[in-house]
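K.L.:
give me the fold of what follows.
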Amino acid sequence: MRLHLLGAAAGGGLPQWNCACSNCQASRSHPTLARSQSQLAVSADGNDWLLVNASPDLRDQLSRTSFLHPKPQYGLRHTPVAGVLLTSADLDHILGLLLMREFTPVSIYATDSVLSVLESNPFFSMLERVPGQKRTQTIRHDVPLLPLPGLKIIPIELPGSFPMHIPTAMRDRLKLNEMTLGVLFESSEGRRAAYLPALPSMTPELLDLLSNCNVVMVDGTLWSEDELQRLQPGTPSATEMGHMPIGGPYGSLTALRGLTHVRRIYTHINNSNPILANGSEEQKAVLNAGIEIGYDGMEINL
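P.N.:
Next comes the predicted model:
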């Protein structure tokens, strides 16, 4: 099983277009520090790939990744991308679908509620410009899915929240517990990886599940609960945004510290997060705990 981080930043990327924070300035001066918006590709055989979410940066992410390029020997409109699994209806997880409207059939895996969000927006009708172009399959918590030969996926239920773009009137027709998922991948050899780009909280049950994985990629959006509020008053806290902060006595760093037998990687990292600043105390705390900081192009082989 191969997992490839096409993007490791939270919404807005690094640098963020309207931000002059120290992290954004550093990434403009040193482009190797830059990160595009959160995106994962996974494959059992290295030929057929499943995308997990569809970031606004998807076109560039696919363009710079040679193994995801069309192969002319298989036809004019070939693609190694076999489908897209959505873990939420957040804009930075679904906008990239609009970049996949070029007449090629695409399989979309999501919960009923997330699929309902797509169906309610006429923009996404562009994914079905020819009959049968858009193929959808409903996924349910804890029900295994086999989107590719040799790759089993088990959706993980997480506490969710409604994205701000969903109208209040529509929320009554949706299920809150279907709005945010984690994903557990299992290879035919029994190797396991978990991907949690949004992690509202860590329960003992979830921690036990992660302890049985070979690698976990975990929400690293914000270091502290009030990180954004200190930068701009009136912005939401980490918890209000559905993200468990890394630092503090109840943060994910404390929760993950004991999983020393598991490879742990932070991804979906916001441009404001001090773990991105080389030499910062926050970065040292993460690295000293044996946890890695994800970056674009990071490859995990299991």
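K.L.:
switch to C-alpha atoms for all contacts and neighbour counts from now on
P.N.:
OK.
K.L.:
next, the residue of the chain most remote from its centre: secondary structure please.
P.N.:
Largest separation from the mean C-alpha position in the chain: Q73, at 31.5 Å (C-alpha atoms, centre = their mean). Under DSSP: H, G, I helix; E, B strand; the rest coil, Q73 falls in the helix class.
K.L.:
again, but for the one 5 residues further on
P.N.:
Here H78 takes the coil state, with states given by three-state DSSP.
K.L.:
one more: V84?
P.N.:
Three-state call for V84 (three-state DSSP): strand.
K.L.:
who touches it in this structure?
P.N.:
50-54, 106-109 (C-alpha atoms under 8 Å, 6 or more residues apart in numbering).
K.L.:
distance check, the residue farthest from the centre of the chain against T79.
P.N.:
Between Q73 and T79 the computed distance is 11 Å (C-alpha to C-alpha, to the nearest Å).
K.L.:
now swap in G294 and tell me
P.N.:
According to C-alpha to C-alpha, G294 and T79 sit 26 Å apart.
K.L.:
checking M241 next. Helix, strand or coil?
P.N.:
Per three-state DSSP, M241 ends up coil.
K.L.:
tell me, how many residues neighbour it?
P.N.:
Residues within reach of M241, counting by other C-alpha atoms under 10 Å, total 18.
K.L.:
again, but for S120
P.N.:
Neighbour count of S120, defined by other C-alpha under 10 Å: 12.
K.L.:
most neighbours among the contacts of V84, which one?
P.N.:
Most surrounded of the contacts of V84: other C-alpha under 10 Å gives N53, at 29 neighbours.
K.L.:
that residue touches G83, doesn't it?
P.N.:
No. Contact criterion C-alpha atoms under 8 Å: N53 and G83 do not qualify, at 9.8 Å.
K.L.:
where exactly do the strands run in this structure?
P.N.:
All strands of the chain, identified by DSSP state E, fall at 2-7, 39-43, 49-52, 81-85, 106-110, 134-138, 145-148, 151-157, 181-187, 192-196, 215-219, 263-267, 292-293, 298-301.
K.L.:
also this sequence, please, to line up against the first:
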Amino acid sequence: MQVRILGSAAGGGFPQWNCNCRNCLGVRRRELNARPRTQSSIAIRGADETAWTLVNASPDILAQLQANPQLQPARTARDTGIRNIVLTDSQIDHTTGLLMLRESPRPWPLWCTDGVFADLTSSNPILQVLQNYCGVNRQRIEPGEWFTVEGSEELRWQAIALPGKPPPYSKRSAQPGDVIGLVVEDVRAARRLCYAPGVASVDASLFELMAGAHCVLVDGTFWTDDELIELGVSRKRAADMGHLTQSGGMIGWLDRLPPSTRRVLIHINNTNPILVEDSPEREVLNAHHIEVAYDGMEITV
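P.N.:
Purely as a prediction, here's the structure:
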């Protein structure tokens, strides 16, 4: 199984367009040892090098596709290596890119839970809009059940219901499946990836799935709970936004994984000091054998 990190930042990217925190200003002025990042999205494939599944479609999808020629096999006048799309939630930074993919010559096979489908056909009717262009062939995700996707039948997928809420624009009440993680297993090699870009807390069941994976690609949004408050850019805490911080527990959970498990943080907010590669916080992660995802990173599971 091959995993390609298309975007590794949280919503807004890095640097964020209107932010002048020390990270954003420093990278913009090239005064920090940090690299820019686009908004979180990954692509996964099995044995077929031209059959990728896009997991979340960020607002930066066009730039991400241009930066990753593996996703453009160029077999015909109009072509793409993307066969399927899987959504982990209905947040704007994970779904807006769907509109940029409207030129597809066929309806997109789109996997999502009932709550996500409700949001994207009512409060934020992206899927309704796409029906006037390429169309969407929606496939239902039921948390806990396994499914396979076109072109990568040797991979099987399982959704994990995670604590979380619908996006602020949603008009409905919270329900299981509003936020999911994914377990992807390569049945040929009996190897697993656990992908959870938004984690509010880790319980015994989630940890069991993480511990059974050969690579864990997990929420790295914030370093501290009051990160945004300290910088004066928001009154919200990380917990209010549904994210477990590295200093508030995520490092401890990752430490408990088997030594052979690869641990990678993704969905990193522009304010997080781990974006600076020679920061004290990055040294802490290095000491705990935790990696920080970057755009273009390749992971073989």
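K.L.:
can you pull the TM-score for these?
P.N.:
Once superposed, the chains reach a TM-score of 0.92 (TM-score structural alignment, normalised by the length of structure 2), with 292 aligned residues with a C-alpha RMSD of 1.6 Å.
K.L.:
turn the strands of structure 1 into CSV, including distance to L97 of structure 1.
P.N.:
Listed next are these as CSV, based on distance: least, C-alpha to C-alpha, whole Å:
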stretch, distance to L97 of structure 1
strand 2-7, 15
strand 39-43, 12
strand 49-52, 11
strand 81-85, 9
strand 106-110, 9
strand 134-138, 11
strand 145-148, 18
strand 151-157, 20
strand 181-187, 18
strand 192-196, 20
strand 215-219, 22
strand 263-267, 21
strand 292-293, 27
strand 298-301, 23
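K.L.:
who are the contact partners of the most centrally placed residue in structure 1?
P.N.:
In structure 1, the centroid-proximal residue (C-alpha atoms, centre = their mean) is P197; its distance is 4.2 Å. Counting by C-alpha under 8 Å, 6+ apart, P197 of structure 1 makes contact with 38, 182, 217-220, 267-268.
K.L.:
between these, which is nearest Q25 of structure 1?
P.N.:
H268 (19.0 Å; C-alpha to C-alpha).
K.L.:
number of nearby residues for that closest one?
P.N.:
Neighbours around H268 of structure 1, by other C-alpha under 10 Å: 28.
K.L.:
circling back: put together TSV for the contacts of P197 of structure 1, with distance to L276 of structure 1 on each row.
P.N.:
Output for the contacts of P197 of structure 1, formatted as TSV (distance: C-alpha to C-alpha, whole Å):
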residue	distance to L276 of structure 1
S38	15
G182	24
M217	16
V218	15
D219	14
G220	10
T267	11
H268	12
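K.L.:
neighbour-wise, which of G294 and T79 of structure 1 wins?
P.N.:
G294 (23 against 19).
K.L.:
do you know how far the more buried one is from G75 of structure 1?
P.N.:
Counting by C-alpha to C-alpha, the gap from G294 of structure 1 to G75 of structure 1 is 35 Å.
K.L.:
not counting its neighbours along the chain, what's nearest Q175 of structure 2?
P.N.:
Leaving aside its sequence neighbours, Q175 of structure 2 sits nearest to G115 (C-alpha to C-alpha, 6 or more residues apart in numbering; 7.0 Å).
K.L.:
same question, R2 of structure 1
P.N.:
Closest to R2 of structure 1 by C-alpha to C-alpha, 6+ apart is N301, at 4.7 Å.
K.L.:
now the helices for structure 1?
P.N.:
All helices of structure 1, identified by DSSP state H, fall at 22-29, 58-63, 91-94, 112-120, 168-171, 204-211, 227-231, 252-256, 281-288.
K.L.:
and the angle from the last one to strand 263-267?
P.N.:
Taking axes from the mean of the first three to the mean of the last three C-alpha atoms, to 10 degrees, helix 281-288 of structure 1 and strand 263-267 form an angle of 150 degrees between their directions.
K.L.:
distance from the chain centre to helix 281-288 of structure 1, please.
P.N.:
22 Å (C-alpha atoms, centre = their mean, to the nearest Å).
K.L.:
switch the contacts of V84 of structure 1 over to a markdown table; also include distance to W17 of structure 1.
P.N.:
A markdown table is the format used below for those (distance: C-alpha to C-alpha, whole Å):
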| residue | distance to W17 of structure 1 |
| --- | --- |
| L50 | 29 |
| L51 | 25 |
| V52 | 24 |
| N53 | 22 |
| A54 | 20 |
| V106 | 30 |
| S107 | 32 |
| I108 | 30 |
| Y109 | 31 |
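K.L.:
nearest to C21 of structure 1 among those?
P.N.:
So of these, ranked by how close each gets to C21 of structure 1 (C-alpha to C-alpha), first place is A54, at 26.5 Å.
K.L.:
show me what that closest one aligns to in structure 2.
P.N.:
The alignment partner of A54 of structure 1 in structure 2, by TM-score structural alignment, is A57.
K.L.:
who's in contact with its match?
P.N.:
A57 of structure 2 touches 41, 85, 87, 93-98, counting by C-alpha under 8 Å, 6+ apart.
K.L.:
change it to 6 Å
P.N.:
The contact partners of A57 of structure 2, by C-alpha atoms under 6 Å, 6 or more residues apart in numbering, come to 94-95, 97-98.
K.L.:
okay, now D226 of structure 1: neighbour count?
P.N.:
Neighbours of D226 of structure 1 (other C-alpha under 10 Å): 17.
K.L.:
same deal with R4 of structure 2?
P.N.:
The burial count for R4 of structure 2: 22, using other C-alpha under 10 Å.
K.L.:
one more: the one 5 residues further on?
P.N.:
Neighbourhood size, A9 of structure 2 [other C-alpha under 10 Å]: 27.
K.L.:
I'd say it and Q39 touch.
P.N.:
Yes. A9 of structure 2 lies in contact with Q39 (C-alpha atoms under 6 Å); the separation is 4.6 Å.
K.L.:
picking that back up, which non-adjacent residue is nearest the match of A54 of structure 1?
P.N.:
G97 (4.6 Å).
K.L.:
was I right to think the one you found contacts P59?
P.N.:
Yes. G97 of structure 2 lies in contact with P59 (C-alpha under 6 Å); the separation is 4.5 Å.
K.L.:
which of the two has more neighbours?
P.N.:
A direct count of neighbours by other C-alpha under 10 Å for G97 of structure 2 and P59 places P59 higher, at 24 against 18.
K.L.:
which residues touch the more buried one?
P.N.:
By C-alpha under 6 Å, 6+ apart, the residues touching P59 of structure 2 are 96-97.
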